[in-house]
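Chemist: Below is the sequence, then the predicted model.
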Amino acid sequence: MVKRNATRNSILAITKADGSIITSVPDIAQEFVDFYTSLLGIEDQTRPVDDEVFHWGPSLTSELASNLYRAVTPAEVKTVVFQISDNKAPDPDGYTSCFFKKTWNIVGDLICRAVMDFFRSGRMLRQLNHTIIALVPKSEHSLSVANYRPIRVAM
């Protein structure tokens, strides 16, 4: 059953724009990269912010603004972790939020330190910042890259 699902969930071949068929995993992966690079480009698409926008509408009070700069507390980190639904999708390591809740007395201090360090330094542990792109076929027999829909799953 597991082997059948793995085969069903694999992309075994892709037909390129020139009609040739590729079957090697690295070539298939590169075909997807090339397709989306040509579709989306590689340059940053950000535009400068017009400073006038800061004068539109209400602004934060000094009290609320200072609240944005204060340190995050371990109690706040724990509250947020415990508000996450137990049924959320697992991280790439396979652990769900339920695992972290049940083992909080063991892992809570490490989680709090990692989160507080992120807010202090602006740097996140690489292990915590993952995005998985799942390629979902648009039809049962998707043969070209354009017939797959990329779905982003942030971890």
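Modeler: Thanks, I have it. Numbers count the residues shown, from 1 in each chain.

Chemist: Going by C-alpha atoms from here, please, whenever you check contacts or count neighbours.
Modeler: Will do.

Chemist: State the helix or strand in which R152 lies.
Modeler: strand 148-154 (DSSP states H and E).

Chemist: what's that strand packed up against?
Modeler: Contact partners of strand 148-154 among helices and strands, from 3 or more CA pairs under 8 Å, 6 or more residues apart in numbering; DSSP states H and E: strand 131-137.

Chemist: quick check: angle from the strand it packs on to strand 148-154?
Modeler: Counting by axes from the mean of the first three to the mean of the last three CA atoms, to 10 degrees, strand 131-137 lies at 150 degrees to strand 148-154.

Chemist: re the thing from before, please state the offset of the strand holding R152 from the chain centre?
Modeler: The chain centre lies 10 Å from the centre of strand 148-154; the measure is CA atoms, centre = their mean, to the nearest Å.

Chemist: Pull out the buried positions in it.
Modeler: Buried residues in strand 148-154, counting neighbours by 16 or more other CA atoms under 10 Å, are found at 148, 150.

Chemist: do stretch 32-49 as well
Modeler: Per 16+ other CA under 10 Å, stretch 32-49 contains these buried residues: F32.

Chemist: Next, the distance between the ends of it.
Modeler: End-to-end span of stretch 32-49 (CA to CA, to the nearest Å): 33 Å.

Chemist: Repeat that for stretch 21-28.
Modeler: End-to-end distance for stretch 21-28: 10 Å, by CA to CA.

Chemist: and if you look at stretch 98-110?
Modeler: 16 Å.

Chemist: next one: stretch 50-67
Modeler: Taking CA to CA, stretch 50-67 runs 26 Å from one end to the other.

Chemist: Structure two is appended below for comparative analysis:
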Amino acid sequence: MKGGSRPQRQMNNFHKAVDECGLRDVPWEGYNFSFDNGQVGDANRQCMLDRAMCTAPWIELFPYAKLIYMSREWSDHAPIKLVLNRREVGMVMSRPFRFEQVWVGEAGCLEAVERGVARGGGDLGGMLNECMMELQKWKKFNIRKVGRMIQRKRNQIAKLNEGIRTEETVKRRKKLVAEVAELNRQEEQYWRQRSRALWLKDGDRNTKFFHLRAGERKRKNHIHKLIDDTGVVREGNEAIACVANDYFRSLFSTSNPGAADDVLVGLEGRVTAEMNGVLRREFEEHEVIEALNQMNPLKAPGPDGMNGLFYQTYWSIIGPEVIRTVLSILRGNRSPEEFNKTNIVLIPKKKAPDKI
């Protein structure tokens, strides 16, 4: 199982150049051959065609460097990944519930939403809470771990890449490659939702871009410390959250100032009676629906994790109660307490911020 040979003169010149430059192979792991012509039986050719070399000083700078020959999928050549350092394990934090785009169309998702609405007891807040719990249970027992499935299928492809080709192995490999492509599409949707790169359409195999964009946004927006009103530096998630909560509580609290009418004396009215009539008329159902359809489906949701996509997809189920609740609040009735809760997101406007 060797590839085509080179003229001896070329190989001698190559070896001479390697020796004079003091080059050596970067430590590697993976299958022994990086190229496969994809033919069957005796026509199959495999060889170590792709490699990386370095100098001894470079290895001293990167003692843990390793070249990984990954499994071929679409190309005759195996992709090569150069890893320079050991992966550092960071702190794992629990993630809040989020309704995912990849769930839409999955078997059982619709039924989980229907169960949640039915158990909500005719109250929108209760319906959303029950939907969240039903979706979490459905996700736990039914949703496939896309990343794990991709890796599992790639491991099967890697085994099929080794050894001599047969018609059966070629057929199985094509099927696995198609399945990996579909799983990659689902993974791309997942990272697109987190990257906030909503201006870029999915379906173009941009998973790596979306992943990097999400990681970049996370690093850029991370706040390590904040200084409170007393000048004390607060570090850690809980302490930083307390500083932010105190700031916004003070910002949005009133000191109940008096004589507000005196401030308006002398100001000329700009709103006509006709304009005022339009502004004061009662809201209607079609306005609620219009506002919902104007929402970006993947913009950041509130504490309940339900984004615009959830409401737009399951409007026939949840819509009537949404309309009833929204119109009730707009017409002067009391808003449920949980509807006034929100996520406070601190977005840095400069590098390494320490004050709000």
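Modeler: Happy to help now that I have it. Please read all numbers here as calculations on a predicted model, not as lab measurements.

Chemist: how about T61 of the first structure, what's its match in the second structure?
Modeler: Counting by TM-score structural alignment, T61 of the first structure corresponds to A273 in the second structure.

Chemist: quick one, longest helix in the first structure?
Modeler: If you go by DSSP state H, the first structure has its longest helix at helix 104-121.

Chemist: all helices for the second structure, in order.
Modeler: For the second structure, the helices defined by DSSP H cover 8-21, 56-61, 109-119, 124-142, 146-161, 167-195, 207-221, 237-251, 260-264, 273-280, 285-293, 308-313, 315-330.

Chemist: what residues does the last one touch?
Modeler: Contacts of helix 315-330 of the second structure with the rest of the structure, by CA atoms under 8 Å, 6 or more residues apart in numbering, involve 114, 117, 122-124, 283-285, 288-289, 311, 335.

Chemist: which of the residues you listed lies closest to N184 of the second structure?
Modeler: N184 of the second structure has its nearest neighbour among the contacts of helix 315-330 of the second structure in Y311, at 26.0 Å by CA to CA.

Chemist: Quick one: map that closest one onto the first structure.
Modeler: Per TM-score structural alignment, Y311 of the second structure is aligned with F100.

Chemist: Relative to A114 of the first structure, how far out is G122 of the first structure?
Modeler: 11 Å.

Chemist: between the two, who's got more neighbours?
Modeler: For G122 of the first structure versus A114, the count of surrounding residues by other CA atoms under 10 Å is larger for A114: 16 against 9.

Chemist: And the more buried one? What does it align with in the second structure?
Modeler: Superposed on the second structure with TM-score structural alignment, A114 of the first structure falls opposite T325.

Chemist: same thing with E52 of the first structure?
Modeler: That one, E52 of the first structure, aligns with G266 by TM-score structural alignment.

Chemist: Can you report how many residues lie near that match?
Modeler: Residues near G266 of the second structure, counting by other CA under 10 Å: 7.

Chemist: can you check the one 4 residues further on too?
Modeler: Applying other CA under 10 Å, we find 7 other residues in the vicinity of R270 of the second structure.

Chemist: ok, it to G302 of the second structure distance?
Modeler: Distance of R270 of the second structure to G302 of the second structure, given as CA to CA: 36 Å.

Chemist: And for the match of Y311 of the second structure, nearest residue in space, chain neighbours not counted?
Modeler: Spatial nearest neighbour of F100 of the first structure, excluding adjacent residues (CA to CA, 6 or more residues apart in numbering): V107 at 7.0 Å.

Chemist: do I157 of the second structure as well
Modeler: Closest to I157 of the second structure by CA to CA, 6+ apart is R173, at 6.0 Å.

Chemist: and what of E29 of the second structure?
Modeler: E29 of the second structure sits nearest to I68 (CA to CA, 6+ apart), 5.2 Å away.

Chemist: For that neighbour, grab the count of nearby residues.
Modeler: By other CA under 10 Å, 19 other residues sit near I68 of the second structure.

Chemist: Would you mind measuring from it to F209 of the second structure?
Modeler: From I68 of the second structure across to F209 of the second structure, the span is 21 Å (CA to CA).

Chemist: same check, this time on G125 of the second structure
Modeler: 37 Å.

Chemist: What of Q312 of the second structure?
Modeler: 27 Å.

Chemist: Ok, A181 of the second structure next?
Modeler: A181 of the second structure is 16 Å from F209 of the second structure, where distance means CA to CA.

Chemist: what do you get for N340 of the second structure?
Modeler: Distance from N340 of the second structure to F209 of the second structure, counting by CA to CA: 35 Å.

Chemist: So between the two, which is more surrounded?
Modeler: Applying other CA under 10 Å to N340 of the second structure and F209 shows that F209 carries more neighbours, namely 15 against 7.

Chemist: Quick check: the aligned residue for that one in the first structure?
Modeler: In the first structure, F209 of the second structure lands on no residue (TM-score structural alignment).

Chemist: what about the counterpart of H130 of the first structure in the second structure, how many residues close to it?
Modeler: Taking TM-score structural alignment, H130 of the first structure has K341 as its aligned residue in the second structure. Around K341 of the second structure there are 11 other residues, counting by other CA under 10 Å.

Chemist: tally of neighbours for V81 of the first structure?
Modeler: Neighbour tally, V81 of the first structure, other CA under 10 Å: 19.

Chemist: And the one 3 residues further on, by the same measure?
Modeler: Taking other CA under 10 Å as the neighbour definition, I84 of the first structure ends up with a count of 13.

Chemist: wait, what's in contact with the closest residue to it other than its chain neighbours?
Modeler: Closest residue to I84 of the first structure apart from its sequence neighbours, by CA to CA, 6+ apart: S97 at 6.6 Å. Going by CA under 8 Å, 6+ apart, S97 of the first structure touches 81-82, 84-88, 90.
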